[in-house]
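Student: output the structure for:
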Amino acid sequence: MAVQPESISPSLELRQLLDIFPLPIRQALIRLHDLESIIEVVLDLGRLPEARFSEDFVYLSNESVTKEDLEHVIGRLGAFGKDNRAGIEMTLHRISAMRNRTGTIVGLTCRVGRAVYGTIDLILDVVRSGKSICLLGRPGVGKTTMLREIARVLSEDRRRVVIVDTSNEIAGDGDIPHPGIGHARRMQVAEPALQHAVMIEAVENHMPQVVVIDEIGTEAEAMAARTIAERGVQLIGTAHGQSLENLLMNPTLSDLVGGISAVTLSDEEARRRGTRKTVLERKAPPTFDVLIEIQERDRLAIHANVAEVVDALLRGYMPQPEVRQRNASGAVEVVQTAEVQPAARDGHAALERELWEEEREEGERERPKMIFPYGVSRNKIERAIQNLRVGAAIARKWDDADVVITLKSLERKETSRLREIASENVPIYSIKTNTTAQIQNCLKDLFNLGSIDSEEIALREAEEAIYQVLLNAQTVELSPQTSYIRRMQHQLAEKYRLQSRSTGAEPNRRVQIFRGEGLTSSVPN
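Tutor: The predicted model follows:
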């Protein structure tokens, strides 16, 4: 028999949470006129107890929380797991502990859990389509509540639903799951690190048609999710991130939407696309068919075909998702229709086009001039080639080379190798010192570039470094420059939301460009 929403009393569950608190705090909570909208109660040792709401909080007492208060609450809970979470049996409430350095609990966050019905009417057609769905959104926006309701609805549609419940947030604490999940079955996880193993166990042992999982956050869990989806099981899950782009740029979780790899195109394909030969492309089919960004509780954006959306993002477009919301009368309305490739976007794909504008206009040139380095750094020649953007490459053997670059000191010695090269009429260019600046001057003569401003070369070098950082997420170090040019390189990194720093002592002080946790670059001298 299907579980009816009215058979569960929110007020009853809230009273079960109130019962764990000491009498003064419980009475203060009961006196709140908006108790039904409370989100959590916070008890920190030595501070005033708080009741928190979505946009505000109130103090519950003029007396600070004591150790006895904390012990009173802890004694009425189940055991805390390795994730420092506990619950109240047969309820959805979650109590999280804060510990000091010795492991003693010094703070509690008592989050109110509610089974809210009707939350998935916005996406009911998507849920019943049988496609795997990933939910994204900021903390507290309602992802877990929506997962619980999806499990209930699909189980009452007579689908075999198994929930992998790591912290007992979906189906509540205790061995008997909360009625809010309907007929779905729940597998508990002994500790968070084992979540991926339980995900695989659910598929191998219990023959589900649907697997529901909250908070996919590690590479192992992402691989387990792919395994589940590839076995033809509908996967409904949440992941860390607020948008598809967040997920795509997350190296740990990008596999959920297909992942990113660098691909070298043929000359013909690069010319057809109008891009450089090395581009970013989706690595594999996405684990999830549909991705839903929960913007607000009554408003969400739906990417109905993740594969197409990711391909569009990597080619420099900002796909327009379908946006649905619940209006004042409670009806569902579509306020924006989906469009995969409406307009170019900012980001690494747009940067790719901007950095190589000239190359795209001219198309692929003839075979690059092959340069054989004799006694000269191969890496410095490659950097000079990138800085000047000339059609050249490194030859592995001198007899494959169009040109040889060597040092004047070696040329004076007239080694047998250089005599052999000269006898074959291969041009030999000599430089005084093995530096990027000297090699660049040599290449300017070789390609008849004339005078190129050192500032322009330095900025070109920074642009190429930015592309490499976006492509490989590795730190790139630039050539030494003056403080004025370094400042411009810092500003260029900031433009593309990368971080940078200056390192070394003058005159060899130089800029390093890298990805960081912040969104902007520091601009030191």
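
Student: when you work out contacts or count neighbours from here on, use the C-alpha atoms and nothing else.
Tutor: Noted.

Student: where do the strands sit along the stretch 201-350 of the chain?
Tutor: 210-216, 234-239, 260-264, 278-282, 290-296, 299-303, 322-326, 332-336 (DSSP state E, counting those that start in this stretch).

Student: in CSV: those, plus mean neighbour count and distance to residue 315.
Tutor: Conversion of the strands of the stretch 201-350 of the chain to CSV gives the following (neighbours: other Cα atoms under 10 Å; distance: least, Cα to Cα, whole Å):
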stretch, mean neighbour count, distance to residue 315
strand 210-216, 24, 27
strand 234-239, 23, 24
strand 260-264, 15, 12
strand 278-282, 19, 8
strand 290-296, 21, 19
strand 299-303, 22, 17
strand 322-326, 19, 20
strand 332-336, 14, 23
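
Student: possible to save the ones you listed as CSV with distance to residue 458?
Tutor: Putting the strands of the stretch 201-350 of the chain into CSV (distance: least, Cα to Cα, whole Å) gives the following:
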stretch, distance to residue 458
strand 210-216, 42
strand 234-239, 40
strand 260-264, 25
strand 278-282, 22
strand 290-296, 41
strand 299-303, 41
strand 322-326, 43
strand 332-336, 44
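
Student: one more to put side by side:
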Amino acid sequence: MDLAVRREIVDDLTELFQILPDDVRRALEACETTEDLIEIVLDLGRPPEARFEGHYVLLRDDPVTAEELEAVIARVGSFGPDNRAGIERTLHRISGIRNREGYIVGITCRVGRAVFGTIDIIRDVLETGQNILLLGRPGVGKTTLLREVARVAADEFQKRVIVVDTSNEIAGDGDVPHPAIGRARRMQVPKGVRQADVMIEAVENHMPEVIVIDEIGTSDEAYAARTIAERGVQLVGTAHGNTLENLVLNPALSDLVGGVQVVTLGDEEARKRGSQKSVLERKAPPTFDVVVEIQERDQVAIHHRVADTVDALLRGVEPVPEVRRRGEGGTIEVVQDAAWPDEEPESRGHGAAGRAGVPVRRGHGRPFRIFPYAVSRQRLENAIRDARAPVEITKFLQEADMVLTVKGQYRKMPKRLREAEARGLPIHVVRSNTQAQFQAFIETLRTKTTDDRW
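Tutor: Next comes the predicted model:
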């Protein structure tokens, strides 16, 4: 993928600055740039701060007074049960910190921006109609991306889109939604605990083709998401968690990716797998087909096959997602291809420790067998076929004559590679998942294996 993308940013900062004390507003307007302004913090008895990406600026030396906080609250209006308020028809969020008596003693003014064009890094995934879950740390841009998903699906794909807006962060405060969501419709949630009910109501009453949800955070909401997906409605949402692995380990939200259950195997099956009798397995098909981890504002990791990835995680295999990055000028490039290692469930072998580069041995009367770990199986098969090499790819570690992996995985030495060393298997390391690397590996294998069929 090599696509130049034009991005347009709408931040409505003038409306946000209007609610602040006059000298604080003037200090902000005097800043060299506000493009990377994240939030403005007003804490009682402390100087006001402007927080930018990677640094902060004190806006004056004098501390914030109770009168100034009251003036800001009067301009904003009442705070809800979640201690949040907003500025009508903007995307900014105003949050309060209360003392024990319930009085507000601190205010966080978080800047909300509509970034048109940011969706292009995952646009092809959205076009497939699959259910997409966005993950990432707070402030990395999940809601911004979700807002653009709603606009593109409604305006460009001409779909019926409903936004379930629990905290009014996606479409802004007030009854009229912000233009950033395009022709998508917005349903507000009176209380956070009712989000699951509003999700179901949206499907039953308004016939959407796409539902957009921010912050799926409870088991009830996870169940509602599964119900929506089973009705054939495309679901795009965010959840609490940085990575897919975090989500699998979260009891309340693991159902979003299929859930986890303990399965007791029979003696014969456990012996066949080489595992304990009690193992973890995925309980059901995932609600979301694709998981996008937003690693940085301009970099995402995409798990295209969530079911296979979760199965691999439960076997102790570290997934290798596709990683995309937006470079200077808006060019989007794939910096890492996805790879799904074909492996057997956990096994327990013993033997002398092996090392990368050890000469290989073959069993007589059968092809040389390679166990690929976190490498592209398709490209490896192509290299074997092009070289007409007497080599097979095996799913089972105990059948392998060698393990093939990439440099990054060998440095981490995950569980499966440690097990290969314990079995005495040689581990060959390639720098990256490229066809050229696999072809060079096959040529290296020729020099290390004595066989008249090469």
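
Student: fetch the TM-score of the aligned pair.
Tutor: Laid over one another, the chains give 0.73 as their TM-score (TM-score structural alignment, normalised by the length of structure 2), with 344 aligned residues with a Cα RMSD of 1.9 Å.

Student: to residue 444 of structure 1, which of the strands of the stretch 201-350 of structure 1 lies closest?
Tutor: When those are compared by Cα to Cα, strand 278-282 sits nearest residue 444 of structure 1, at 24.8 Å.

Student: which one's the longest helix in structure 2?
Tutor: helix 435-448 (DSSP state H).

Student: for residue 488 of structure 1, find the nearest of the strands of the stretch 201-350 of structure 1.
Tutor: Judged by Cα to Cα, the one of the strands of the stretch 201-350 of structure 1 that comes nearest to residue 488 of structure 1 is strand 278-282, at 26.5 Å.

Student: what span of structure 2 is that closest one aligned with?
Tutor: Residues 278-282 of structure 2 are the counterpart of strand 278-282 of structure 1, counting by TM-score structural alignment.

Student: the equivalent of residue 19 of structure 1 over in structure 2 - how many residues pack around it?
Tutor: Under the alignment (TM-score structural alignment), residue 19 of structure 1 pairs with residue 18 of structure 2. By other Cα atoms under 10 Å, the residues close to residue 18 of structure 2 number 12.

Student: ditto for residue 284 of structure 1
Tutor: Using other Cα under 10 Å as the criterion, the residues surrounding residue 284 of structure 1 number 14.

Student: wait, doesn't it sit right on residue 261?
Tutor: No. The criterion here is Cα atoms under 8 Å, and residue 284 of structure 1 misses it with residue 261 at 9.2 Å.

Student: ok, the residue nearest to residue 45 of structure 2 when sequence neighbours are not counted - contacts?
Tutor: In space, residue 45 of structure 2 comes closest to residue 63 once its chain neighbours are excluded; the distance is 4.8 Å by Cα to Cα, 6 or more residues apart in numbering. Listed by Cα atoms under 8 Å, 6 or more residues apart in numbering, the contact set of residue 63 of structure 2 reads 44-48.

Student: contacts only, for the spatially closest residue to residue 462 of structure 1 that is not a sequence neighbour.
Tutor: In this structure, residue 462 of structure 1 finds its nearest non-sequential neighbour in residue 489, 6.0 Å apart by Cα to Cα, 6+ apart. Contacts of residue 489 of structure 1 were listed using Cα under 8 Å, 6+ apart, and they are 458-459, 462, 511.

Student: filter the residues you listed down to the ones in strands?
Tutor: residue 511 (DSSP state E).

Student: please consider this matter closed, and thank you.
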